[in-house]
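*Asks:* need a structure here:
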Amino acid sequence: MSDIALLFVAGLIGGLLNAIAGGGTFITFPALVLTGIPPIVANATSTVASFPGYLAASYGFRRDIAAMQDVRLVRVTLWTMAGGTIGAGLLMISTSQAFSALVPFLLLIATVVFIWAEPMRNLAARYARVVTPFGLGTLLPVTIYGGYFNGGLGIILLALFAMWGMRDLHQMNGLKSWLSVALSLIACAVFTAGGSIAWGPAAVMGLGTVLGGLIGPPVARRTSRRILRMLIICVGFITTAIFFWHLIQGV
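*Replies:* Next up, the predicted model:
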């Protein structure tokens, strides 16, 4: 019962964070590992469990998505699914030892990216359209990373959208949620084929992410993010330190 409660609450918080600012993986992935699930399976399960939350958040941002102009939605969705397929495939051929060794570094990168999210978006906005808007060359590497390890993906996508020239944060959050749906869906198919999903924990956590995804959009429109950002950063560094400690202990 304690594991069920932990997974549901982690899904709720993770879904809420993903809808508002990103960073939900800092909650969902460690919670799954804490319940005894191996890291590769935990990573795949976290991605699958986040899918209904992304879908709920997309529904919450549906008007913002519908109001977007000049966004080649079908094309970027297909490219996102292509990148997600490659990233998820890379995860499936990774050994448990190699992935476990990479996890602390991936979490550290995701935490640093989250810390520098605002400067990244501001810098990207300054140099907007230096890269091709909605271009494969910038989107594909990001989605490959997202298929392999979902941590910090939302933050990177927001910075990328700013570089493409987008300005409306609610529309950017809507597009981020929609592309996360596409990526999670294709990754789910790959992980299912590879037998790398713990379906029971995924279902419990998925219920939490749905609730968090529905709550997220209204909260995103009304809340100050400063305290939330500090909380996510603290969780990110604590989680990273724990996984580095386990890595050092295992050497």
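
*Asks:* can we go C-alpha only for contacts and neighbour counts from here?
*Replies:* Noted.

*Asks:* Can you point out the buried residues in stretch 103-121?
*Replies:* When neighbours are counted by 16 or more other CA atoms under 10 Å, the buried residues of stretch 103-121 are found to be 103-104, 106-111, 113-115, 117, 120-121.

*Asks:* Tell me which of these fall in helices.
*Replies:* Judged by DSSP state H, the buried residues of stretch 103-121 include 103-104, 106-111, 113-115, 117, 120-121 as members of helices.

*Asks:* just these now: which is nearest I227?
*Replies:* Relative to I227, the closest of these is I115; by CA to CA it sits at 12.8 Å.

*Asks:* what's that closest one in contact with, if anything?
*Replies:* I233 (CA atoms under 8 Å, 6 or more residues apart in numbering).

*Asks:* quick one: it and P217, what's the gap?
*Replies:* Using CA to CA, to the nearest Å, I115 is found at 21 Å from P217.

*Asks:* and the helix or strand W79 falls within, how far out from the chain's middle?
*Replies:* For W79, the host element (DSSP states H and E) is helix 73-93. Centroid separation for helix 73-93 versus its chain: 14 Å, with CA atoms, centre = their mean, to the nearest Å.

*Asks:* please give me the structure for this one as well, since I'd like to look at both together:
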Amino acid sequence: MNNLLLVAGAGLLAGGMNALAGGGSFVTLPALIAAGVPSVQANASSTVALYPGGLASAWAYRDGLGPVGPVPLRALLVTTVVGGIGGALLLLLTPARTFDFIVPWLLLVATFALAFGKRFGEWMRERWQIGQTAVLVVQFALGVYGGYFGGAVGIMMMAVWGLLDSRELKLLNAPRTLLVSAANTMAVVAFVVAQVVHWPETAAMLVGAIVGGYGGAQVGRRAPARVIRYGTLALTACITVAFFVRAYGSGR
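*Replies:* Below is the predicted model of the structure:
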């Protein structure tokens, strides 16, 4: 019961983070590991638990769906789905010990994306433009990353799309939420079929995430954006450091 309360609370916090600034998996993954779920299964269970919230966001943004620059949304969707399948299968084939050593680096990449993704995208947009083929290649890679781990993948997508589409970034939220959900859809299917989801913990976390997502949206209307951003970054940085200590601190 204590473990279920732990993961439900983590889901509550993660749902609020995703509604405010992203980074919910930074909370759900360590909570599931702390509850005794092996790391690979914890990552799979975290993806399943946060999936309904992503679908809800995609539905809410449905009126804004459309192409990204000259790239049709369908092409991006197919590319992301194929990448998501590859990433999910890659995770299932990764030994737990290997994943334990990889995950701190994935968290570090996601932390930098949260901290600098928007600014980096703006910097690149002032200097380069890329073509459709390059965008689809990168989108496939991001689909793989999304199916395998997925932390801050939406921010990474927007940074790349900014090199192709001159619209204000917030107008790309609709395709972002759809394509992140597309990558996660294939991951969820693969994880359920492979029976790697720990359902009691996942169900408790899912309920918490739904409540947290609603509450986070309400808080987001009132709390200063800077406070939310810095609080999120501080939490994600601390969790990343903790995972590095966990993986490498014992001198293995």
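
*Asks:* List the TM-score for the superposed pair.
*Replies:* Remark: TM-score between the superposed chains equals 0.88 [TM-score structural alignment, normalised by the length of the first structure]; 251 aligned residues with a CA RMSD of 2.6 Å.

*Asks:* Now distance to L12 of the first structure too, for the ones in helices among the buried residues of stretch 103-121 of the first structure, in CSV please.
*Replies:* Listed next are those as CSV, based on distance: CA to CA, whole Å:
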residue, distance to L12 of the first structure
V103, 23
P104, 24
L106, 23
L107, 20
L108, 23
I109, 24
A110, 20
T111, 20
V113, 23
F114, 20
I115, 22
A117, 23
M120, 27
R121, 27
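
*Asks:* for those residues, which one is nearest Y145 of the first structure?
*Replies:* Distances from Y145 of the first structure to those, taken by CA to CA, are shortest for L106, at 9.9 Å.

*Asks:* quick one, what contacts that closest one?
*Replies:* L106 of the first structure touches 149, 151, counting by CA under 8 Å, 6+ apart.

*Asks:* same thing with T209 of the first structure?
*Replies:* 8, 11-16, 49-50, 52-54.

*Asks:* Map the residues you listed onto the second structure and name those still in contact.
*Replies:* Comparing the contacts of T209 of the first structure with the second structure on both residues aligned by TM-score structural alignment, their matches' CA atoms under 8 Å, the contacts found in both are 8, 11-16, 49-50, 53.

*Asks:* Any buried residues in the helix holding W79 of the first structure, and which?
*Replies:* For helix 73-93 of the first structure, by 16+ other CA under 10 Å, it's 76-77, 79-89, 91-92.

*Asks:* Run a quick neighbour tally on L136 of the second structure.
*Replies:* Residues near L136 of the second structure, counting by other CA atoms under 10 Å, number 18.

*Asks:* moving C-terminal of the helix or strand that contains it, what's the next helix or strand?
*Replies:* Using DSSP H and E, L136 of the second structure maps to helix 132-148. Going down the chain from helix 132-148 of the second structure, the next helix or strand is helix 153-161, by DSSP H and E.

*Asks:* okay, the angle between whichever helix or strand comes after that following helix and helix 132-148?
*Replies:* Downstream of helix 153-161 of the second structure, the first helix or strand assigned by DSSP H and E is helix 173-193. Per axes from the mean of the first three to the mean of the last three CA atoms, to 10 degrees, the angle that helix 173-193 of the second structure makes with helix 132-148 is 40 degrees.

*Asks:* ok, and what's touching helix 173-193 of the second structure?
*Replies:* By CA under 8 Å, 6+ apart, helix 173-193 of the second structure touches 44, 47-48, 51, 54-55, 57-58, 61-68, 73, 76-77, 80-81, 83-85, 87-89, 92, 143-144, 146-148, 153-154, 157-158, 197.

*Asks:* can you tell me how far the nearest residue to Y148 of the first structure once chain neighbours are set aside sits from A44 of the first structure?
*Replies:* Nearest non-adjacent residue to Y148 of the first structure, counting by CA to CA, 6 or more residues apart in numbering: G87, 4.3 Å away. Distance of G87 of the first structure to A44 of the first structure, computed by CA to CA: 11 Å.

*Asks:* now the helix or strand containing L17 of the first structure, how far from the centre of its chain.
*Replies:* Applying DSSP H and E as the criterion places L17 of the first structure in helix 2-20. The chain centroid and the centroid of helix 2-20 of the first structure are separated by 13 Å under CA atoms, centre = their mean.

*Asks:* Report how many residues lie close to the nearest residue to G154 of the second structure once chain neighbours are set aside.
*Replies:* Spatial nearest neighbour of G154 of the second structure, chain neighbours left out: R176 (5.8 Å); criterion: CA to CA, 6+ apart. When neighbours are defined as other CA under 10 Å, R176 of the second structure has 24 of them.

*Asks:* The one 5 residues further on too?
*Replies:* Using other CA under 10 Å, S181 of the second structure has 28 neighbouring residues.

*Asks:* Can you tell me how far it is from G53 of the second structure?
*Replies:* 9 Å.

*Asks:* Same check on A247 of the second structure?
*Replies:* According to CA to CA, A247 of the second structure stands 30 Å off from G53 of the second structure.

*Asks:* closest to I242 of the first structure among the contacts of T209 of the first structure?
*Replies:* Ranking those by separation from I242 of the first structure, with CA to CA as the measure, puts G14 on top at 18.8 Å.

*Asks:* related to what we said a few turns ago, considering the contacts of T209 of the first structure, which possesses the most neighbours?
*Replies:* In terms of neighbour count, G15 stands highest of the contacts of T209 of the first structure at 37 neighbours, by other CA under 10 Å.

*Asks:* what do we get in the second structure for that residue?
*Replies:* Correspondence of G15 of the first structure to the second structure, assessed by TM-score structural alignment: G15.

*Asks:* give me every residue that touches that match.
*Replies:* 24, 50, 53, 208-214, 216.

*Asks:* same deal with G84 of the first structure?
*Replies:* By CA under 8 Å, 6+ apart, the contact list for G84 of the first structure reads 143-148, 183-184, 186-187.

*Asks:* Cool, thanks, signing off.
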